[in-house]
Every structure is written in C-alpha cells, then in structure tokens.
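S.K.: dropping a prediction and its sequence here:
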Amino acid sequence: MNNSLHSFLSAIMICSSLLLASCGGSSSNNEGPPVPVKGIDINFPAGAEVPDNRYVDTYKILVFGNSHVHSHNLTGLLHDLIIAGRPEVKVQQTIANGSSYLDERLVKSTDLHLLQSGGWTHVILQGQKYSTTGLYTYPIDASIIWLRAAKARNATPILFPEHGQRGNTTEGSRVHSLHQSIVALEPGCVAPVGLAWDNLSQQDPQMVLHEADGNHAALAGSFLTALVFYQSITGNNAELLPFQPKVALPEPQQRLLRQVAAATLQHNPACPF
C-alpha cells in the first residue's frame, strides 16, 4: 500500500480506537506527492495563488463539514449576513452530505467529484483531524490536496478550524495554529474562528457561546462564526453590518459580536489578499 494512503487509513484507525471527538494535526510525510485515490487523479498543481472571489455578483459556496456547520443553521446565518452586507448579490450554498473528516472524504471520492462539478466561488473545508488534548498529531496531506483541488477550479478555499470546547483555553488557538501550518505549505485561507471565540470570551465571559454539551455552538457562537466567514468571504467589515432582527440576540450582543469578529480579522486576516 502507498505510504501516504497508509497514513490516511492509519490515522482513521487511531481516531476510532481513541474515541476522540476531534482529532488531527501534522505529520512528517506531508511533503510527498499526492497519490491517486480510487482511481481519481489528485495531482493538482502545487503552490498556486489563492483565487480572490470577494467581489463576485453570485457567491456559490460549497461547505464540507460535520455537525458544527449545522449548529443553529450556520450557513443560513451566513447567507443572511451576505445579503445584508451586499444586497445586490446572489448567494447559493451547498452543504456536502455526511460528516466525514477531510481525509475520509478524499478516500470516498464522491466529495471530490462534487467540488469539480460546480462553478464554486468559495469552498469551506472543516474536518482536519486534530487531538483535543494536543497529545497526538495526524497527517495534513488531505487538507493540502483539498486546497489544491479548490484552487484548480478557481474557487477560494477557506479552512475552518473549530472553536475550542468550553473551559479549554488553549484549544482554539492551537487548532488555528495547526491550520496556519497547512497554508504555510499550500496557500489558502484560514477563518480565525477559534481566535474570535477566545477574544469574545475575554471581553464578555458571561456570554453563552456553547450549547450544554460544551462542544457545539449556541446561537451567539454560531452568529460569531458566521460573522467571521462573512468578512472572510466578502472582504466587507463585519462591524458595519446592520442589526439582524431575525437573530434572537439583543442589539448590544450583536454589536459586540460584530466588533470582535472584525477586530480578530484585522489582526488575523483569513486570506493572503
């Protein structure tokens, strides 16, 4: 079996055996050339510039993710924010089926076909494995291939590092750093979701960002994440968005969330443009 494919499958087995809620990281074999998976050519050009699709007339957004992309209708919030900030545009979003990690989606190949079948402007990629404890590392090969595949279709790829779990003050920044290490090897965008959550928690520790499970986003958390993606995708300042009456958060909370998203992106730009 090819070494890179073997590393993918080994990581899956490790995650299963440890029953980790989230897992991932980097490995020493991520600089090897991509290998065919189930007969699919994944030898996409390496090192291509990130396409700049901030100012298109129609946003066509493809989302790969797990349950986190469904929390409080995250994509619906994002749609409404884009329309509020740029009322002259159209927004089309597709959420890929399933909740697999990015390496598993690559092995199954159907998601790669989905990416290549549409004229997407943006591809959101959530599901790089990482260790919630920071004690384990996992290959980043698949994430690199997904970045290359999106750029080969002239889409802007945006990695989605997850926010930290409740009470874990280091997870968000650690997962963000992991995703930054990926785009250091293959250019892409990284939405600073975890950093925004950390900044908000410092400014207003009483605001509830997590659901009762301590993992998934409550409404305020999903709204903050959507604001980060809004500015990452459109280039518009999230702080300048109007109050969203359909979102069941009071105006002062929405204003603070907008301010935190914008400030986080000012210091941690998602994309290299």
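M.R.: Cool, got the structure.
S.K.: from here on, just use CA atoms for contacts and neighbour counts.
M.R.: Fine.
S.K.: chain neighbours aside, what residue packs nearest to residue 59?
M.R.: Distances taken as C-alpha to C-alpha, 6 or more residues apart in numbering place residue 91 nearest to residue 59, at 4.8 Å, with adjacent residues excluded.
S.K.: what's the helix or strand for the one you found?
M.R.: strand 90-95 (DSSP states H and E).
S.K.: and what of residue 252?
M.R.: Per DSSP H and E: helix 251-267 holds residue 252.
S.K.: let's bring in a second model and compare:
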Amino acid sequence: MSVRWMAICLLVTMITSCGGGKSNDEEAVMGAVESAPTNSVPDYILNAPDADIEILLIGNSHSALEDFPLIIKNLVEAGTNQTVNSFNTNDWSYLSERSRESGTTYDIVHSRNWTHVILQGQMYSTSGNNTFPTTAAEEWVALLRDLDIIPIMYPEHPRENNFEEGQRVYDLHHTIAQSSNACVAPIGPAWDIAAEWYPDLSLHNEDGNHFNRRGAVLSALVFYQVITEQPANELRFVEGLGVREQLQTDLKRVVTDAVALYPPCEYL
C-alpha cells in the first residue's frame, strides 16, 4: 500500500470503511485500515504514569472514534475508584496484519504491565457468505495469556438497520474466545437489545457503520462490566460522557441484561 493511498484511507475512514481482505463477491470488511509499522511505542503510552488498571485497545476506527478509550477509562474509574489508563494503538490494521513476533503492536504490548487488552480487527464477512481465518486472533490471545494479561475479544456492533449481523459477529468471536480461552464482550447482543427496547434510539453516526456518542457509551459500558465484573446498572451517573443521566440509566440496563445472557469470561 503506497503512502498516498494509506493517507486517503485514513481520511475517508471517518465516513466509511476502507481496507482489503475481501473475496470476489464480498463487501469491504468493516473498519480496518492497513498501516505500515512504525516500530516505536507512542509517547502517550510510553510516558503515562502507572495505573491500577491498564487497558490497551488493539483495533481500528471502531476502537478510536468518539474518544472511546477515554470513555472506558472514565467509566472504570467511576465504578472502581481506582486509577485507570486506557489507550488505543496508533494504527488501524487487522489482527492478521499485526506481527506477534516484532513490530509496533508487539512493542506496545510489551511496553507496560497491561491488565486487560481488547482485541478488535478480526476479519469477517459482512454478507455472512464467506469465512476468514481466526489463527491470528488465537495467537494474540495466547501471547497475552503468556504475559498474564486478560484478553477480551471485541466483536463489532452491527451496521444500522442490520438485525442479524450483531449476533453473527458475536458468535464468531465467541468461538475464538472458547477455543483460545479469552473473554468476549457481548457488543452485538447489547446493541440488539437496545434496538428492541428503544427502537427510536440512534446509536450510529451518519455513515451507518461507526457509533455516535450514544453508541460509544453503550459499547464502553459493556467493556466496563467485563473489566470490573460489576453490574453496569449499579454504576452511578458519570458526568462528562455527553449522554444525559436517564439515557445512561437505560443503556446500563441494556448492558446488564446482555451480559447476564452472554457471560463474557466463562472460558478463562
């Protein structure tokens, strides 16, 4: 991929997905952008003070937009009264494009005493007609477990008005978690429950693919409950998230119900 094309991809990803890995009859796989390795750990990760809970998101635009790592940090801090670091890697590659032996992501994983690493960027078929290997995700889980880090699979939320994708993508990541002994966040089921309970609630931004602030808070609340093991509906109102108190209450109820139906860490 040329530097020029990579720059174009980064610009348009805010509007729509960009990336490879599709078969002849396949739509573009959501969200990932191939990025050349920089072989350096970003200063914002390297120089951050140590925290009680250290969270790393290895993913793409679905892990970065709407200050998603910061929302997770604020929720976990509010619910635990502990210090929290929550960072996203600085490129948007698929998991299969990230080396488990060297390179930027490998260096970042080894740069801090992470307590939890969220893995997003597994290739999957948007149409459901094709399959992609899960070997890289399983190898990343194995690496994290060797480092005594809790691995959490991140199945992306469904696209707007798509009522089968969330469960299907969750099922794929649940299979990975089961085979490799990881946690899996029930993002798709939580979004499906929200769509059922609150059909007028908009969770996507204008591209119909990425989340808006409300959707980001919903997904972050799922990770809050997975990481803290505390029911989201018992979390107090958290200021500064850009979501009003009553809506936070509604979203917390959704998450607590989803996690009860889909236990996230049964294979650890």
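M.R.: Cool, the structure landed. All values derive from a computational prediction rather than experimental measurement.
S.K.: residues contacting the residue nearest to residue 59 of structure 1?
M.R.: 58-61, 79, 82-83 (C-alpha atoms under 8 Å, 6 or more residues apart in numbering).
S.K.: report the buried members of these.
M.R.: Burial by neighbour count, 16 or more other C-alpha atoms under 10 Å: within the contacts of residue 91 of structure 1 this picks out 59-61, 79, 82.
S.K.: still on that earlier bit, so where is the helix holding residue 252 of structure 1 in structure 2?
M.R.: The counterpart of helix 251-267 of structure 1 in structure 2, counting by TM-score structural alignment, spans residues 245-261.
S.K.: still on that earlier bit, what range does the strand holding residue 91 of structure 1 cover in structure 2?
M.R.: Aligned by TM-score structural alignment, strand 90-95 of structure 1 corresponds to residues 83-88 of structure 2.
S.K.: show me where the stretch 151-273 of structure 1 has helices.
M.R.: 171-185, 193-203, 219-234, 251-267 (DSSP state H, counting those that start in this stretch).
S.K.: need the ones you listed in TSV (columns: distance to residue 24 of structure 1).
M.R.: Formatted as TSV, these follow (distance: least, C-alpha to C-alpha, whole Å):
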stretch	distance to residue 24 of structure 1
helix 171-185	9
helix 193-203	15
helix 219-234	21
helix 251-267	24
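S.K.: related to what we said a few turns ago, tell me the buried residues in the strand holding residue 91 of structure 1?
M.R.: residue 93.
S.K.: now do the strands in structure 2.
M.R.: Ranges of strands in structure 2, per DSSP state E, are 53-58, 84-88, 116-119, 150-153, 183-184.
S.K.: stretch 141-159 of structure 2 corresponds to what range in structure 1?
M.R.: With TM-score structural alignment as the criterion, stretch 141-159 of structure 2 aligns to 147-165.
S.K.: can you give me the end-to-end distance of that stretch?
M.R.: Criterion C-alpha to C-alpha, to the nearest Å; first-to-last residue distance in stretch 147-165 of structure 1 is 26 Å.
S.K.: how much space between the residue nearest to residue 59 of structure 1 and residue 271 of structure 1?
M.R.: 20 Å.
S.K.: cool, and residue 207 of structure 1?
M.R.: Counting by C-alpha to C-alpha, the separation of residue 207 of structure 1 from residue 271 of structure 1 is 28 Å.
S.K.: more crowded one of those two?
M.R.: Legend: neighbour count by other C-alpha atoms under 10 Å for residue 207 of structure 1 and residue 271, higher for residue 271 (21 against 12).
S.K.: OK, contacts around that one?
M.R.: Residue 271 of structure 1 neighbours (C-alpha under 8 Å, 6+ apart): 50, 188-190, 232.
S.K.: looking at structure 2, which of these hold up?
M.R.: On the basis of both residues aligned by TM-score structural alignment, their matches' C-alpha atoms under 8 Å, what survives of these in structure 2 is 188-190, 232.
S.K.: with those residues in mind, which one is nearest to residue 17 of structure 1?
M.R.: Using C-alpha to C-alpha, residue 190 comes nearest to residue 17 of structure 1 of those, at 29.2 Å.
S.K.: for the aligned partner of the closest one in structure 2, which non-adjacent residue is spatially closest?
M.R.: Under the alignment by TM-score structural alignment, residue 190 of structure 1 pairs with residue 184 in structure 2. Spatial nearest neighbour of residue 184 of structure 2, chain neighbours left out: residue 153 (4.5 Å); criterion: C-alpha to C-alpha, 6+ apart.
S.K.: now do the contacts for the one you found.
M.R.: So residue 153 of structure 2 contacts 118-120, 173-174, 177, 182-185 (C-alpha under 8 Å, 6+ apart).
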